[in-house]
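Colleague: only geometry, no sequence info:
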């Protein structure tokens, strides 16, 4: 009888432990809770077998085409909204205007040129800043910003225009102001770590984000420090880094550890903070958590994407997420009208509805156009109500933004460093070989 009772309790114990999940029940693992609702992947997985499930019935509406007279900073603005550019280019001919030093294994060009008063300013792969007159077709001045005795760290850096000065984020741990006419130094600010992205200019303030996840806010006139903000350092990071976004009195700053903040422009105080990183990602080792794409602000919505594989629409004032989609991109989305156009996994171009993230259309980019996806596609840009993407294996693709169909594919002379810029109806593009070309 005693043996029977013992076996009975033994069997009951096994059933209880099995039902609870033995490792969780005994404390070896945390108990896993199933979240309510159904998890829906709106995009194809890597095997491209799944078709987007969440379809939007909202039609594509674009802003009216307009002309830009200058290109004062990367993406032409502090909020990074996409303009539907008006241009007279037929996108047929690539003409070299001026050349600097091209990329090597240890030197990279990561940011766009800027254009002001018919002069184009660019940073080549050897940290030479070059001013070129687009009318007279000649170099006005050239200045090297490498530090003495510290050559060959020429990865990134960027430019912006403030009044009649050129502001430079240097990969040599300096923020520099040059006279736009002569190239003479006005002021230099030494900082703690390298800069790979362009500064953001808003009113009389400039904001520069370092590779060490530190944001500096300076007076653009004098270079005096106004305030600074420190994010957490990240050991694993991609090569490029983002440019902060500003709208009204709010600064949106993304850090390479996946955190992003809203800060008060005047004093740097935190308004809210959020993150792309959840417990699942934190428990994964050697995971890239970078936010390389620029934040985009449209009214009270902020659009953020990261290497974690998330695209989120966020309330600018509270930091609450309106929606999040499983999209992986290191390229800044083009936000225009009621649409978000974004490159996903370097394999497809997707059009999403701003309000709910529903997919309006998706276009698979043939792997043959980028040598089995070996080469990157740059951020999309709207020109004459057509979507343009450059990259892949030296390709320029023209796409109908209303249905995602490919209209034309052009061959480029070299690989691009960024998307084209459009000023006065003319297209310009920086190439990895150090050349600046016009697209006519």
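Modeller: Perfect, I can see it now. Worth saying up front: this structure is predicted, and the values here are computed from it rather than measured.
Colleague: Please count neighbours and contacts with C-alpha atoms only from this point.
Modeller: Will do.
Colleague: Looks like residue 102 contacts residue 128 (just checking).
Modeller: No. The pair residue 102 and residue 128 fails to qualify as a contact (C-alpha atoms under 8 Å) at a distance of 10.9 Å.
Colleague: Next, count neighbours for residue 94.
Modeller: Residues near residue 94, counting by other C-alpha atoms under 10 Å, number 17.
Colleague: which non-adjacent residue is nearest residue 384?
Modeller: Nearest in space to residue 384, with sequence neighbours left out and distances taken as C-alpha to C-alpha, 6 or more residues apart in numbering, is residue 86 at 5.2 Å.
Colleague: quick one: contacts for that neighbour?
Modeller: Taking C-alpha atoms under 8 Å, 6 or more residues apart in numbering as the criterion, residue 86 is in contact with 65, 66, 67, 383, 384, 425.
Colleague: of those residues, buried ones?
Modeller: 383, 384, 425 (16 or more other C-alpha atoms under 10 Å).
Colleague: my read: the second one touches residue 67, true?
Modeller: Yep, that's residue 384 we're talking about. No. Residue 384 lies out of contact with residue 67 (C-alpha under 8 Å); the separation is 10.2 Å.
Colleague: any shared contact partners between the two?
Modeller: Between them, residue 384 and residue 67 share the neighbouring residues 85, 86, 87, with contact defined by C-alpha under 8 Å, 6+ apart.
Colleague: okay, pairing it with this:
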């Protein structure tokens, strides 16, 4: 058996960090029922509590967005390699078209983290026990399934990683520490490349290269045709991070990789040499959770700027060539910024949706989502994933088993629908259909 670090042992602190997101606040340790008067000015002390405000000068400026377009595919974890999808189309009330079980969902020992992808009329998914499946995008019928668990391993050890499609190949990264290329038509394995530690990130394919990061903040560039290692790059190793399946962003000759250390590197795609780097970590966190610098949301490359968001409390726009920051907002988050037209939409880690001007980082509007099941007692934190912009609606899913749609123009709630279970993976969109993968491993098509 090839020596490697156990996915479960490496991810233990990540699971702890995930659990901490639902911790109670310090207010609950004050004697219940006793009102305490606190003198002085209230100041935000945690990254998620930053006092971001709407710019009053933008109050009367209309938000104008490009028209929705139909995208036939969503082949990469973030849609395309640069993680930019703009304004997508899915007209109508989004009724359930079909719903299928993809295998094993989250449990006390595993987590479902991989985003589905769509290509050539098929939806490809990876469950929490390393089963890879293909489904007909129109009917939801399963076309094939492959179990990638090694013979001498426990399937529950292999969670993590993700999937990506390029042409007739499906690429899979796993918590067992290998990347495999499969025939997208039937699931037959073409090649496999092993590492010594689990892969935490989903693969991204571009220009004949497969980019994927390990649990120890090592980015590997593999040849798409045979899996040989072309180069690798290492960031600072971190023992803890936010549980999820992140991925790089690629545009032109640059690949931007986010690490759990809060480091953001722009590398040359041909040789892995750093072009520039930044860190989105902040000092002064009062708890272990607030000090996590993980960039767990996918970075975005759009029209010469890189957008990234860290859990430690930094949303930034960076010039992709020079590495100089265009602007910074002190808000934390774990979700990918959604960039479209002249605006950036992002969900913060205190459940606020921000509409930010792309050019200068000024906030146009803020909408507060439900943050707790018990708002008065601040108990039962609610996690949000998304948003995606589809037919003039920002759609986000929650850990409470429902999804909301918000106006991208005003921030007002447009509607709410129930989904089969809690969800921690952002929806994807392809061919006028929204796909939601819930934590119980049920894939639902809304059309």
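Modeller: Now that the structure is in, tell me what you want to look at. Everything numeric in this text was worked out from a predicted model, so none of it was measured.
Colleague: Drop the TM-score for these two in here.
Modeller: For these two chains in superposition, a TM-score of 0.85 is obtained (TM-score structural alignment, normalised by the length of structure 1); 398 aligned residues with a C-alpha RMSD of 2.5 Å.
Colleague: So what's the residue count around the aligned partner of residue 215 of structure 1 in structure 2?
Modeller: Residue pairing (TM-score structural alignment): residue 215 of structure 1 is matched to residue 219 of structure 2. Taking other C-alpha under 10 Å as the neighbour definition, residue 219 of structure 2 ends up with a count of 23.
Colleague: try residue 42 of structure 1
Modeller: Neighbouring residues of residue 42 of structure 1 were enumerated by other C-alpha under 10 Å; the total is 18.
Colleague: and it, what does it touch?
Modeller: Taking C-alpha under 8 Å, 6+ apart as the criterion, residue 42 of structure 1 is in contact with 51, 52, 53, 54, 325, 326, 359.
Colleague: before we move on, what about residue 435 of structure 2?
Modeller: Neighbours of residue 435 of structure 2 in contact, by C-alpha under 8 Å, 6+ apart: 427, 428, 429, 443, 444, 445, 446.
Colleague: just curious, which of the residues you listed is nearest to residue 416 of structure 2?
Modeller: Within the set of the contacts of residue 435 of structure 2, residue 446 lies nearest residue 416 of structure 2; the separation is 13.3 Å, counting by C-alpha to C-alpha.
Colleague: any idea what the closest one aligns with in structure 1?
Modeller: Across the two structures, residue 446 of structure 2 finds its equivalent in residue 439 of structure 1, going by TM-score structural alignment.
Colleague: repeat for residue 204 of structure 2
Modeller: In structure 1, the residue paired with residue 204 of structure 2 is residue 200, using TM-score structural alignment.
Colleague: Quick one: residues contacting the match of residue 446 of structure 2.
Modeller: With the criterion set at C-alpha under 8 Å, 6+ apart, residue 439 of structure 1 makes contact with 89, 90, 91, 92, 93, 94, 95, 426, 427, 428, 429.
Colleague: ok, now residue 178 of structure 2?
Modeller: Residue 178 of structure 2 touches 192, 193, 194, 195, 198, 199, counting by C-alpha under 8 Å, 6+ apart.
Colleague: go with 7 Å
Modeller: By C-alpha atoms under 7 Å, 6 or more residues apart in numbering, the residues touching residue 178 of structure 2 are 192, 193, 194, 195.
Colleague: Repeat that for residue 387 of structure 2.
Modeller: Contact criterion C-alpha under 7 Å, 6+ apart gives 338, 346, 394, 395, 396, 426 as the residues in contact with residue 387 of structure 2.
Colleague: again, only this time at 8 Å
Modeller: 338, 345, 346, 347, 394, 395, 396, 397, 426, 427.
Colleague: Hmm, the third one is touching residue 336, no?
Modeller: Yes. Using C-alpha under 8 Å as the test, residue 346 of structure 2 is close enough to residue 336 to be in contact (7.0 Å).
Colleague: coming back round to it: with distance to residue 277 of structure 1, secondary structure and neighbour count as extra columns, can I get the contacts of residue 42 of structure 1 in JSON lines?
Modeller: Formatted as JSON lines, the entries for these read as follows, by distance: C-alpha to C-alpha, whole Å; DSSP: H, G, I helix; E, B strand; the rest coil; neighbours: other C-alpha atoms under 10 Å:
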{"residue": "51", "distance to residue 277 of structure 1": "26", "secondary structure": "coil", "neighbour count": "12"}
{"residue": "52", "distance to residue 277 of structure 1": "24", "secondary structure": "coil", "neighbour count": "17"}
{"residue": "53", "distance to residue 277 of structure 1": "24", "secondary structure": "coil", "neighbour count": "13"}
{"residue": "54", "distance to residue 277 of structure 1": "24", "secondary structure": "coil", "neighbour count": "15"}
{"residue": "325", "distance to residue 277 of structure 1": "14", "secondary structure": "strand", "neighbour count": "18"}
{"residue": "326", "distance to residue 277 of structure 1": "13", "secondary structure": "coil", "neighbour count": "18"}
{"residue": "359", "distance to residue 277 of structure 1": "24", "secondary structure": "strand", "neighbour count": "22"}
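Colleague: of all the residues you listed, which two lie farthest apart?
Modeller: With distance counted by C-alpha to C-alpha, no two of the contacts of residue 42 of structure 1 lie farther apart than 51 and 325, which are 14.4 Å apart.
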